[in-house]
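Visitor: here you go, sequence then predicted model.
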Amino acid sequence: MLKKSKRLMVVASLFLIFSLVFTAAAQAEVKNIILMIGDGMGIGQMDMTRYMAGDKDYKLEMMKMPNVGLMMTSSTEGVTDSAAAGTAMATGNKVYNGAVAMNKNGAELDSVLDFAEVRNKATGIISTNMVTDATPATFAASVKDRGMGGEIAKQILDNDVDVVLGGGREDFMKEEAGEDLIAKAKKMGYQYVTDKEQLKRVMPMNGKVVGLFNDSYMNYIKDRDDLDSKEPSLLEMTTKAIDVLSEDEDGFFLMAEGARIDHAAHAADVPGVVAETLDFDASIKYAVDWARENGNTMVVVVADHETLGFSVTEPINKEALMNIEVSPEYMAGKLVETESGNAYTIDSIQRVFKEYANLELTEREAREFNSNIVNEDDGSLYYQYKVGWQIGSIIAKKNNVGVVAADVRAKSDTGGHTLNSVPIFAFGPETEGFNGVIQNTEFSKVLFEAMRP
């Protein structure tokens, strides 16, 4: 990893060349950029949310934004993962799946967040996943593999990102990072918070904050009451981030990710997708309202890719689905293992489906479920989240949800991502560049150009 000063010298040189080329057609620099990424959120997830939360003609807030485009989503391997997708959007380069702002030759790729720092803007990343996960990482770090969470956490601090909010506390600990990065952040002047009440008390004029609200990814919205969670919503994190970053007179760049839309979609979890998308949409409304009031602010809403081919079918059982109050992952945690440890008891499988999804599974169906949650290599049970995928797929099938089938998902290296194009919605100055159909590598060009003087 290049030291920040060296990386920014490279970016600054490119920036100077870029500026000279476009001097003749120069427009006023956009002061603030708020980029909202709904991970895995294709048109199907949006339509599912608006139909389930409203009716067939209901519009989400993002759908009211004036400029609309469509973005293609491939990586160099075809169907993309979030790391390659984020890299394309953040840097303008297609890479292999798993790469975080780094090409196949090991060269680091500078992002729009790096570019914002050259312009002396404050910067921030937010995610309802881990802040070290693929999408936020592509804006603030460069590593060869998305699984290098400790190294990504180091680079986030070394790159002096001003606001860092989300999950992923374990990657900032000595066991993962090789040093106590939370202690380091405090010495660097960051305010450090761990729950939503502490976040509310953050003083914007102090300028820098790290909020890590879970050791791993943040809990699903629908599970938080049952888990007695003290985590903030994406709306609460976005509100505080804008409060802090807007103190910078040179402006700011903020990337806020509604990450668990994707996780819910992997599990074919309709009520989960709806809840996570509504939280994302509320954050968008706040950002647009703030931009409208304060001016000279670009707000862009996009997904990195689509997950599991969601669609609203004619026979979908809306009422039954929206009566489900917890995630399939939560349900998986209520199953009881057999003494052998390589299956769940038939009774607990039937009880969980009945109690949480109001579905009656036959003994044969319960045994089939058991056969689909075992690793072929060693006979061990899937991790809880992947057991949740199987639970969600059964619920979806029995309620006539339009999604990729579980057996097709099982053959997918990405766990069910598709090549489907995704919508772009934008508000504010210079957002006309998002109109039309673009490649994911063209996405960042509009952001780069918006920040030139």
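Guide: Good, I have the coordinates.

Visitor: every contact and neighbour count from this point should use C-alpha atoms.
Guide: Noted.

Visitor: so for Glu430, what's the nearest residue that isn't a sequence neighbour?
Guide: Ala450 (6.5 Å; Cα to Cα, 6 or more residues apart in numbering).

Visitor: quick one: contacts for that neighbour?
Guide: 29-30, 430 (Cα atoms under 8 Å, 6 or more residues apart in numbering).

Visitor: and Ile125, that one's in a strand?
Guide: Yes. Assignment of Ile125 by DSSP: H, G, I helix; E, B strand; the rest coil places it within a strand.

Visitor: for the contacts of Ala450, which one is nearest Met322?
Guide: Using Cα to Cα, Glu430 comes nearest to Met322 of those, at 39.2 Å.

Visitor: distance check, the closest one against Asn67.
Guide: Glu430 is 10 Å from Asn67, where distance means Cα to Cα, to the nearest Å.

Visitor: ok, Met71 to Gly42 distance?
Guide: 10 Å.

Visitor: what residues of stretch 203-213 count as buried?
Guide: 204, 207-213 (16 or more other Cα atoms under 10 Å).

Visitor: touching, Leu70 and Gly436? I think so.
Guide: Yes. Proximity of Leu70 to Gly436 meets the contact threshold set by Cα atoms under 8 Å, at 6.2 Å.

Visitor: quick one: which of these two has more around it?
Guide: Between Leu70 and Gly436, counting by other Cα atoms under 10 Å, Leu70 is the more crowded of the two (18 against 13).

Visitor: now name the helix or strand holding the more buried one.
Guide: For Leu70, the host element (DSSP states H and E) is strand 67-72.

Visitor: can you list contacts of that strand?
Guide: Here strand 67-72 has contacts from 419-427, 431-432, 434-440, 443, using Cα under 8 Å, 6+ apart.

Visitor: PyMOL command to pick out the buried ones of those residues?
Guide: Command for PyMOL, covering only those of those found buried under the criterion 16+ other Cα under 10 Å:
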select buried, resi 419+420+421+422+423+424+425+426+427+431+434+435+437+438+439+440+443
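
Visitor: another structure for you, compare them:
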Amino acid sequence: MKTIQPILIVIILLSLLAFSFPGSCGFAANPPRKNVIFMIMDGTNSDIVTLSRWYKGSALNLDKILAGGVRTYSGESAITDSAAAGSAMATGRKTRADYIGMNAKGKPVLTVLEAARLSGYGTGIVATSPVQHATPAAFTSHVLNRDDFGDIGEQQVYQELDVILGGGAAWLKPKPKNAVKNDDGMLKTKQISREDGENHIATIKSGSSYSFITKKEGLSKRNSGERLWGAFAEEDLAYDFDRKALKPDEPTLAEMTRAAIGRLSDKDKGFFLMVEGSKVDWAAHKNDPVGMISEVLSFDQAVGEALKFAEKDGNTMVIAVTDHGNSGLTLGNADTDKTYKSQPRENFIEPLKKAKYTVKGATSQLKKDRSNLKEVLKAYGLTGLSKKEYCLMDEAKSVGDLENEMVKLMAKRSNLGFSTHGHTGEDVFLYAYGPGKPAGLIENTELPQVMAGYLGFALDSGPFSDWYLDGKEFFRERGYRVLIDKRDNKNPELVVTRGDEELRFPENKNFYFRNGEAVKLKSVNVHSGGRFYIHWEE
């Protein structure tokens, strides 16, 4: 017994000494890497999720992680748009329609993605729309008008994200100098480009930190530590049902998600990734059930990629949600008022399965003389038309009118109803997986708070809560003369002077000039609504 006591004392002392050594000696464990993958299925209501599951014939990846619901209304309306909804989910603030990364008063608010980058996490966005579109824009930029794609795109270039994958190459390019014009001076074709003359593809390529790719093959090629920008279309990527035949060089949403996760998983601290399945919303605006199913299933495959990583990793929170409903799609319509009790699911699904393409994919193959109209209708699954039905198609004055007639007939054959071509205001499903995941019926503004909390920072308190300053007010209070230089109205600058010191802040950039010498900033300069907002640390 006497010999055991000294041994116990030695063991206890050694244990206490081990815990007393500083972390630099290697005894303290490193904190676990944490990741958040936030996935948004734009403009999706519950009926199309049900319809997509039946179309697929088996459970969705989303079904495994159903956790609750999300309220979607904006700061001014019971029915939100994607800008206000995206901004609410990015900043934790309800705001107005068309506002991107702004509060309801029009002041920039730091987003959860920006805060994650400032906190040392890797960051990325993935979208099937132009990356300058409302939802990805809401996480990466600050403007009062969601249509300011030029400003949004420029801010994204200077945000220094690690991964950007999607469409929108057009808004990185200046206007072509040799654009072909008609005799009246108008461009022969729609030319989407930057108004300020800057070439941001050149900007992206000029540094050694980015790899710029335009085809899906580039996703598998990489150099260690290299950032990745993939611009796979001038505007939006193809609908998934159309992609293989019509746009084979474009990647799927699942492929982009997998590539983004692969890049970001190298980050020592972890990462924040926002993934948007953008075009359920676009198809819903057209009332095209085939297009809607195409993009729900495409999104669900991307969710599968996120879950595969998260299940293996153990420290990844995955959240999937839609920002709002769209179209008011219903399983059942006026024709089923008295027959709904005897409608097997095949009555809803089989007409849809005859379509090889979405309505946009089908009509994209229409010849100018419409000599292949029957083939186009067949490509959308519309065969055996009555004379009246065919005449409605044949007499359509534009491609838009033709598409409208096609989707109406498809909805009728599939026993589906649509109440609007616009958004709807219902609560939407919340899907979540992993440590710290949200659950229950919550506000959309709670989502960024949950994600920020898991990553170890706060958006509504501390340095991130009031990040952007009104540049004019800030510098005038410190004795500077202040003006906004608009001599180049496409590239205005905030100019402040005091004595022999001059500071110039170009809009949308992450630097300023002190007496002509560039100085790096932590955030981009925002010029919106006649005001210049900056972040400044004294």
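Guide: All right, it came through fine. All figures in this text were calculated on a predicted structure; none of them were measured in a lab.

Visitor: now go through the buried residues of stretch 203-213 of the first structure and say which are in strands.
Guide: 209-212 (DSSP state E).

Visitor: and which of the residues you listed is nearest Ile373 of the first structure?
Guide: Leu212 (31.3 Å).

Visitor: residue in the second structure paired with the closest one?
Guide: Under the alignment (TM-score structural alignment), Leu212 of the first structure pairs with Ala231 of the second structure.

Visitor: hmm, its match is touching Val163, no?
Guide: No. Look at Ala231 of the second structure against Val163 with Cα under 8 Å: they stay out of range, at 11.1 Å.

Visitor: ranges for the strands of the stretch 351-453 of the first structure?
Guide: 417-418, 422-427, 436-439 (DSSP state E, counting those that start in this stretch).

Visitor: what residue lies at the spatial centre of the first structure?
Guide: Residue closest to the mean C-alpha point of the first structure, counted by Cα atoms, centre = their mean, is Ala259 at 2.6 Å.

Visitor: and Met410 of the second structure, what does it touch?
Guide: So Met410 of the second structure contacts 351-352, 382 (Cα under 8 Å, 6+ apart).

Visitor: again, but for Glu197 of the first structure
Guide: Lys230.

Visitor: residue in the second structure matching it?
Guide: Match for Glu197 of the first structure (TM-score structural alignment): Glu217.

Visitor: how close does its match get to Glu443 of the second structure?
Guide: For Glu217 of the second structure, the distance to Glu443 of the second structure - Cα to Cα - is 40 Å.

Visitor: same check on Lys64 of the second structure?
Guide: Counting by Cα to Cα, the gap from Lys64 of the second structure to Glu443 of the second structure is 22 Å.

Visitor: could you point out the longest helix in the first structure?
Guide: In the first structure, with assignment by DSSP state H, the single longest helix is helix 270-294.

Visitor: so where is that helix in the second structure?
Guide: Under TM-score structural alignment, the match for helix 270-294 of the first structure is residues 289-313.

Visitor: what about the matching stretch, how far off from the first structure?
Guide: Compared with the first structure after the fit, stretch 289-313 of the second structure shows a mean deviation of 1.7 Å (mean Cα distance after the TM-score superposition for the first structure).

Visitor: ok, now which ones touch the residue nearest to His285 of the second structure when sequence neighbours are not counted?
Guide: Once flanking residues are discounted, His285 of the second structure sits nearest to His421: 4.8 Å by Cα to Cα, 6+ apart. Neighbouring residues of His421 of the second structure by Cα under 8 Å, 6+ apart: 284-287, 326-327.

Visitor: on that earlier part again, in CSV: the ones in strands among the buried residues of stretch 203-213 of the first structure, plus distance to Tyr220 of the first structure.
Guide: Shown next, in CSV, are these (distance: Cα to Cα, whole Å):
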residue, distance to Tyr220 of the first structure
Val209, 23
Val210, 21
Gly211, 17
Leu212, 15
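
Visitor: quickly list what's touching both of Met71 and Gly42 of the first structure.
Guide: Joint contacts of Met71 of the first structure and Gly42 (Cα under 8 Å, 6+ apart) are 421-423.

Visitor: can you put those residues in CSV and add distance to Met102 of the first structure?
Guide: Formatted as CSV, these follow (distance: Cα to Cα, whole Å):
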residue, distance to Met102 of the first structure
Ser421, 23
Val422, 24
Pro423, 26
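
Visitor: my read: Val312 of the first structure touches Arg50, true?
Guide: No. Assessed by Cα under 8 Å, Val312 of the first structure is found out of contact with Arg50, at 10.2 Å.

Visitor: give me the common contacts of the two.
Guide: Counting by Cα under 8 Å, 6+ apart, nothing touches both Val312 of the first structure and Arg50.

Visitor: grab the nearest non-local neighbour of Ala357 of the first structure.
Guide: Ile324 (5.7 Å).

Visitor: quick one: map the one you found onto the second structure.
Guide: Aligned partner of Ile324 of the first structure by TM-score structural alignment: Ala355.

Visitor: burial measure for that match, as a count.
Guide: 21.

Visitor: what about the helices in the stretch 151-300 of the first structure?
Guide: 174-177, 181-187, 196-200, 234-245, 260-266, 270-294 (DSSP state H, counting those that start in this stretch).

Visitor: the third one vs the second structure, mean deviation?
Guide: Right, the one you point to is helix 196-200 of the first structure. Mean for helix 196-200 of the first structure is 1.2 Å (mean Cα distance after the TM-score superposition for the first structure).

Visitor: do the second one as well
Guide: When the second structure is superposed, helix 181-187 of the first structure averages 1.0 Å from its matched positions, counting by mean Cα distance after the TM-score superposition for the first structure.

Visitor: mind giving me the packing neighbours of that helix?
Guide: Here helix 181-187 of the first structure touches helix 149-158, strand 191-193, going by 3 or more Cα pairs under 8 Å, 6 or more residues apart in numbering; DSSP states H and E.
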